[in-house]
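Trainee: Mind looking at a prediction? Sequence and model below.
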Amino acid sequence: MNTLRQASISISIIASALALSACGGSGSTAAPSAPVYPATMPVSINFDLLANGGVAKCGTPISGLGSRGTTADLKDARFYVSNINLIDANGKQVPVTLTANDWQNEQVSLISLIDGTGTACGGTTLPTNAVIVGTVPGAAYTGISYEIGVPETLNHTDYATAAKPLNVAAMAWSWTSGRKFLKLELNPQGGVNVVRTNTTTTPATTTTSNAATWNLHLGSGGCTTNATTGAYSCTNANRMQVKLANFDYTKQKISLDLNALFAGSDLTTDTAGAAGCMSGTTDDECKAIFNAFKIDLPTGNPTSAGVQSVFVARNK
């Protein structure tokens, strides 16, 4: 009888424990509730320049740049950003609605990272902008995509009459009737050795000169206007596509890595075209630059040859 009584008591205890568990009693763990997001959330996307693991800026020489490890002073650093999307947990690209201000309109934002510090950078204090601001629908976001460039519908407007941020004379590109999408200029110590070979003479002759600045100007090429409609068209769009699959705008910023961008470039020598790369399809100095941008130099179209590593996500 004792054995049967003990078994009955044990069964009763087990049943009671199961009942408590089913009712959320002591020891139970409630399933975590899904996060609740507002209908609209503000978003701020921060940018800076990166060199040798730290922030690059005017007035401080940057060492170890390019294929020859050149030291150079920053002269200019600005770029237009458009078609900005955050990427949600399902991989869907969700457009960022830009907040209009002096640095951005509803379609494009100008990032300007030159503060005027130092002789090379102008020597006069300049306003800067390192952030894009806007709103997105409330949700969890894990990445970002955007374009370095001005939308075609805005690119050929007259900068002299355009509203901000498209009214910047330094970003206008007169011979292509558009804008410089990205403008990076460096003054290498010792200057740029400009070498030109004339193959029309027998024997061929070579001349050399020195330029102070290595210019990188990214913009559309092969642009012409329709004599009847006045509309522009360009054979080479040259808009850089950027996608960072892992980016948290609340904790991270986006850095333009100068070491990665100029890794294949000799900043001390120039052999064709203007000193540096101005998006010319036959400019030898543009080959390494466009490869870093993942833009096909002959056509101006994005390439599928790997993922760009020029823009990187870093902790704020």
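Mentor: Arrived safely.

Trainee: Every contact and neighbour count from this point should use C-alpha atoms.
Mentor: Noted.

Trainee: What segments of the stretch 201-316 of the chain are helices?
Mentor: With DSSP state H, counting those that start in this stretch, the ranges of helices along the stretch 201-316 of the chain come out as 258-261, 285-293.

Trainee: For the shortest one, give me every contacting residue.
Mentor: The one in question is helix 258-261. Residues outside helix 258-261 that contact it (CA atoms under 8 Å, 6 or more residues apart in numbering) are Leu49, Leu50, Ala51, Asn52, Gly64, Leu65, Gly66, Ile289, Ala292, Phe293, Ser309, Val310.

Trainee: tell me the contacts of the fifth one?
Mentor: The reference is to Gly64. Each residue near Gly64 by CA under 8 Å, 6+ apart is listed here: Asn52, Thr70, Thr71, Asn259.

Trainee: Contact partners for the third one?
Mentor: Right, the one you point to is Thr71. Counted by CA under 8 Å, 6+ apart, Thr71 has contacts Pro61, Ile62, Ser63, Gly64, Leu65, Pro188, Gln189.

Trainee: Second structure follows, compare the two:
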Amino acid sequence: MRLSYFAILALLVVGCDGTENSDLTTVTVDFAAVVGDAPFECGGVYPLGTPEADVTFGDFRLYIHNLEHIDSAGKSVPVTLTKGDFQTDEVAMLDFENGTEECAGNGPTHTRIEGKVPMGTYEGLSFSLGVPFTQNHGNPATAPSPLNLTEMSWAWKNGYKFLRVDAGSSDLAGIRIHLGSTACEVDGRGLTTACDNPNRPKVVLSDFDIAADVVEVNVGALFVDTDPMKNTKDTAVGCMSDPDDPDCAPIFAALGLPFDGVDAPPQTFIRKAP
């Protein structure tokens, strides 16, 4: 059976679920990095921690996925991300460092996520920090951007760094907060089949004006109960998501993750900008 040009065109404008593409609207979500109440800047010096110390940052990047808008009835509606250098159709990377001063990452930043969602009235949004399990244990060398960045992968853990914060204080250089899945099981073929600690916190902002509000990512929250001048002996400097590293406890609490048998408290890392 042959289809006419107009029949083919009609098929192209109809989505896989039978809905017209005209029913979709482009949406953007803006993010801003802050350190407490101050804007995040490469080269900035911030008094942080308990006890307080001057901290500078060298990197601040994270992945998010499962972005959804919440409609007036409380229903979560998935957002299909627009593919680009910083986004697949499922995963986006937020990059707050610009490669200047102490920051040694890429020059371009990425603070706005764009996608498409069915037209409607939305009053909130939600998303998960990290990379979905189905994509977390692939090969970065063959993955699409932004999952092809080797500096955001853990070769020794066969997974991605969901969050990368590199910092330092006058007394402790090389503080690293790298969040990722741990205690992963590998089968006889070398494939990861499950992880006991997925470490993908979910963020829900229920009172959020999609058109006007901004999502703040407060890296200062990770240091509120952290001593930036000390590190537990025989552990990585900072927190590399090791479930046996006590330095991770206050950081996981700020991220809204359980740690060492303690239930997850409400996260303080991400919020709606005041």
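Mentor: Received it, and whenever you're ready, just let me know what you need. Everything numeric here is computed off the predicted structure, so don't read it as measured data.

Trainee: picking that back up, ok, the contacts of Gly64 of structure 1 vs Thr205 of structure 1, which is closest?
Mentor: Comparing the contacts of Gly64 of structure 1 against Thr205 of structure 1 with CA to CA places Thr70 closest, at 28.0 Å.

Trainee: any idea what that closest one aligns with in structure 2?
Mentor: In structure 2, Thr70 of structure 1 lines up with Ala53, judged by TM-score structural alignment.

Trainee: distance of its match from Asn136 of structure 2?
Mentor: As judged by CA to CA, to the nearest Å, Ala53 of structure 2 and Asn136 of structure 2 stand 35 Å apart.

Trainee: same deal with Ala249 of structure 2?
Mentor: To Asn136 of structure 2, Ala249 of structure 2 is 24 Å away according to CA to CA.

Trainee: Kindly report the same for Leu48 of structure 2.
Mentor: For Leu48 of structure 2, the distance to Asn136 of structure 2 - CA to CA - is 32 Å.

Trainee: circling back to that earlier point, turn the contacts of Gly64 of structure 1 into JSON lines, including distance to Leu244 of structure 1 and secondary structure.
Mentor: Shown next, in JSON lines, are those (distance: CA to CA, whole Å; DSSP: H, G, I helix; E, B strand; the rest coil):
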{"residue": "Asn52", "distance to Leu244 of structure 1": "21", "secondary structure": "coil"}
{"residue": "Thr70", "distance to Leu244 of structure 1": "29", "secondary structure": "strand"}
{"residue": "Thr71", "distance to Leu244 of structure 1": "29", "secondary structure": "strand"}
{"residue": "Asn259", "distance to Leu244 of structure 1": "18", "secondary structure": "helix"}
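
Trainee: Quick one: buried ones out of those?
Mentor: Neighbour-count burial (16 or more other CA atoms under 10 Å) applied to the contacts of Gly64 of structure 1 gives Thr70, Thr71, Asn259.

Trainee: Could you check which residue of structure 1 pairs with Leu62 of structure 2?
Mentor: In structure 1, Leu62 of structure 2 lines up with Phe79, judged by TM-score structural alignment.

Trainee: from memory Ile113 of structure 2 sits against Tyr63, does it?
Mentor: No - between Ile113 of structure 2 and Tyr63 there is no contact under CA atoms under 8 Å: 11.3 Å.
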